[in-house]
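Peer 1: Provided below for reference: sequence and predicted model.
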Amino acid sequence: MAGGLVALLDDVAALTKLAAASLDDIAGAAGKAGAKAAGVVIDDTAVTPRYVTGLSPDRELPIIWKIARGSLKNKLLFLLPAALLLSAFAPWALTPILMIGGAYLCFEGAEKVIEKVFPHGHEAVVETVQDPATIENEKVSGAIRTDFILSAEIMAIALADVADRPLVTQGAVLAVVAIAITVGVYGVVGLIVKMDDIGLHLAKGGSGALRAVGRGLVKGMPKLLAALSVIGTAAMIWVGGGIIVHGLAEFGLAGPEHVIHHAAVAVGGGMGAMSGVVEWIVTATGAGIVGLVVGGIVAAVVIAIHRARGKKH
């Protein structure tokens, strides 16, 4: 009896170690996959606060909660099953889909750059009076639609990083990435949109040092939002460009990837301890140049189509 109990405990211990190792493997893979999607995550974080601009402060967090729930639904109920089906039955389609998503990111980023460099006038829009609930629902719906596109790119990037793993591991990693990124993005967004309220509260009711911090938060929030917008645009362009460069290499057109890599090594080689950082900057810059070119071409095509249809872009 004692020998059987010892054997059973050994089996339980072995299974526990195996489960722990699997969880560590999933967590590690999820962290790596999530890091590769960082550029899209930054853009998602930068884009979302605009959907609560101009609304009542007491509705800001409820609206962000609605968008977060919609985002999680996008990832877990629609994109995750679609990604697993793609991995199981059409893995060859992953790179083209990633490249299409990368081109879309480049287009979005390039469009923002073009608007900044060549601003054009906007016609006055006659607004009809709507009740707050209708405005809120429209903003939430628009945010969730935008989130779907960004979430699809995040899930595709994560899937590409674990495409050689078993299907169960892929599903677990994608679920962890989906939940972690959604919590992270919308937690940060909630903090950002309420930061000025926190600053105002500190400025009115805190001690001398806290009042100074509160005033700094109130004054600094517009600059932070502007910086997030710039970072988000840059992230879209370099991430999209990087996806396209890597995709071209997989299709046998490795020239751009080799040129960027050799340039990064040549510039960063003599930088000592800073070589890794410098190589990353050069690589991101090279990917950004490719992304800006691709995005500019796509934007030109879109504008031409709009003009051909007699519409203003």
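Peer 2: Arrived safely. Residues are numbered from 1 along each chain as shown.
Peer 1: drop to CA atoms for contacts and neighbour counts, all remaining ones
Peer 2: Will do.
Peer 1: Now do the contacts for Leu84.
Peer 2: By CA atoms under 8 Å, 6 or more residues apart in numbering, the residues touching Leu84 are Leu167, Gln170, Gly171.
Peer 1: Grab the nearest non-local neighbour of the first one.
Peer 2: What it means is Leu167. Leu84 (7.1 Å; CA to CA, 6 or more residues apart in numbering).
Peer 1: just Ala93 next, same as before
Peer 2: Nearest residue to Ala93 in three dimensions, chain neighbours excluded: Leu86, at 7.4 Å (CA to CA, 6+ apart).
Peer 1: buried sites along the helix or strand the one you found falls within?
Peer 2: Element membership for Leu86 (DSSP states H and E) is helix 80-89. By neighbour count with 16 or more other CA atoms under 10 Å, helix 80-89 contains the buried residues Leu80, Ala82, Ala83, Leu84, Leu86, Ser87.
Peer 1: Quick check: next helix or strand after that helix?
Peer 2: As assigned by DSSP H and E, the chain's next helix or strand after helix 80-89 is helix 94-117.
Peer 1: If you count contacts, what does that next one end up packed against?
Peer 2: For helix 94-117, the elements it packs on are helix 132-161, helix 208-250, helix 275-308, judged by 3 or more CA pairs under 8 Å, 6 or more residues apart in numbering; DSSP states H and E.
Peer 1: In addition, the following structure is provided for comparison:
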Amino acid sequence: MPGGLVALLDDIATLAKLAATSIDDVAGAAGKAGTKAAGVVIDDTAVTPKYVVGLSPERELPIIAKITLGSLRNKLLFLLPAALLLSAFAPWAITPLLMVGGAYLAFEATEKIWESLSHTSHAEEVTEITDAKELEDRQVGGAIRTDFILSAEIMAIALNSLPPLSLPMQAAVLAAVAVVITLGVYGAVALLVKMDDLGLHLSARPQAYLRKIGHGLVNSMPYLLQALSIIGTAAMLWVGGGIFVHGLEQFGLGVIPHTIHDLAVAVSETVSFAPAVLQWVVEALGAAVVGLIVGSAIIAVLHVLPKKKPA
């Protein structure tokens, strides 16, 4: 009997170690996969605050909560099963789909640059809505639709970044990526949209240093949002171009990726301080240039060439 108890305790300890190892594997794989999706995450954070502009301040956090739930629904109920089915039955389609997604990211980023340089906008005009609930519903719906596209990119990048894993482990990692990234993005969005309120609150405090901090928060908000938008655009170019370059290499068209890598290595060898960092920067710039070329080609097809056709 004591021997059976010891054996049982040994089995429990073994299972506990296996469970702990599995959790570590999930956390490690989720962390690596989430890092690959950094560019999309930054852009998601930069895009979302516009959906609460013009709405009542007391409704900002409830609206962000609705968008957060919609984003989790997008990822966990729709995109996660689709990613698992793709991994199980059509793994050959992951790279082409990623390249399409990378081209879309590059197009989105390049279009932002094009609109900024040409002072044009392709945003759809919307009719004026006076009913507060209708306006809120429209904003939440638009945010969730935009989130679906960005979430699809995040899940696809995460799926492609995973090492060989069993289907349940893939599901666990993708679910962890979905939850952590969603809460991180919309937690950051909540802080951004309430930063001016916090600044106004501090501006009314009797302590001079608090008033100074409050004024600084309020005055820095436009610059912070603009900087975040620029960083998001650059990250989309880098990530989109990088996905496209990696896809070319997988299809045997390695001239571009090898050229970028060789150039990065050559540049990094010219310095003695942090050569690995410099190599990464050059490779990221090379990927961004590829993203800009791909995005420009799509813009030419969608926006420039149709205008030259005779009426």
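Peer 2: Thanks, I have it. Quantities reported herein were computed from a predicted structural model and do not represent experimental measurements.
Peer 1: returning to that earlier point: which bit of structure 2 covers the helix holding Leu86 of structure 1?
Peer 2: Residues 80-89 of structure 2 are matched to helix 80-89 of structure 1 when aligned by TM-score structural alignment.
Peer 1: The matching stretch vs structure 1, mean deviation?
Peer 2: Taken over the aligned residues, the distance from stretch 80-89 of structure 2 to structure 1 averages 0.2 Å (mean CA distance after the TM-score superposition for structure 1).
Peer 1: before we move on, back to that, can you give me how far the helix holding Leu86 of structure 1 is from the chain middle?
Peer 2: Chain-centre distance of helix 80-89 of structure 1: 20 Å, with CA atoms, centre = their mean, to the nearest Å.
Peer 1: and the angle for that helix with helix 94-117?
Peer 2: When axes from the mean of the first three to the mean of the last three CA atoms, to 10 degrees is applied, the directions of helix 80-89 of structure 1 and helix 94-117 differ by 130 degrees.
Peer 1: what angle sits between helix 80-89 of structure 1 and helix 132-161?
Peer 2: Angle of helix 80-89 of structure 1 versus helix 132-161, following the same axes, to 10 degrees, is 20 degrees.
Peer 1: What separation do you get for the closest residue to Val245 of structure 1 other than its chain neighbours and Arg215 of structure 1?
Peer 2: Distances taken as CA to CA, 6+ apart place Glu257 nearest to Val245 of structure 1, at 5.8 Å, with adjacent residues excluded. Using CA to CA, to the nearest Å, Glu257 of structure 1 is found at 47 Å from Arg215 of structure 1.
Peer 1: do the same with Ala110 of structure 1
Peer 2: 35 Å.
Peer 1: what about the two, which has more around it?
Peer 2: Taking neighbours as other CA atoms under 10 Å, Ala110 of structure 1 and Arg215 compare with Ala110 leading, 25 against 18.
Peer 1: What are the neighbouring residues in contact with that one?
Peer 2: Ala110 of structure 1 sits next to Ile237, Leu292, Gly295, Gly296, Ala299 when contact means CA under 8 Å, 6+ apart.
Peer 1: Now it. Nearest residue, chain neighbours left out?
Peer 2: Gly295 (5.1 Å).
Peer 1: Same question for Thr95 of structure 1.
Peer 2: Gly247 (6.0 Å).
Peer 1: Could you double-check that that neighbour sits in contact with Pro96?
Peer 2: Yes. Here Gly247 of structure 1 reaches Pro96: they are 7.4 Å apart, a contact under CA atoms under 8 Å.
Peer 1: Between the two, which has more neighbouring residues?
Peer 2: Using other CA under 10 Å, the more surrounded residue of Gly247 of structure 1 and Pro96 is Gly247, with 21 against 14.
Peer 1: can you tell me how far the alignment partner in structure 2 of the more buried one sits from Leu237 of structure 2?
Peer 2: Residue pairing (TM-score structural alignment): Gly247 of structure 1 is matched to Gly247 of structure 2. Gly247 of structure 2 sits 15 Å away from Leu237 of structure 2, going by CA to CA.
Peer 1: Next: Asp131 of structure 2.
Peer 2: 38 Å.
Peer 1: which of those two has more neighbours?
Peer 2: Using other CA under 10 Å, the more surrounded residue of Asp131 of structure 2 and Leu237 is Leu237, with 34 against 8.
Peer 1: Quick one: residues contacting that one.
Peer 2: Leu237 of structure 2 sits in contact with Leu105, Ala106, Ala109, Thr110, Ala287, Ala288, Val289, Gly291, Leu292, where contact means CA under 8 Å, 6+ apart.
Peer 1: With Ile256 of structure 2 instead?
Peer 2: For Ile256 of structure 2, the contact set (CA under 8 Å, 6+ apart) comprises Val245, Leu248.
Peer 1: Name the helix or strand for it, please.
Peer 2: helix 255-268.
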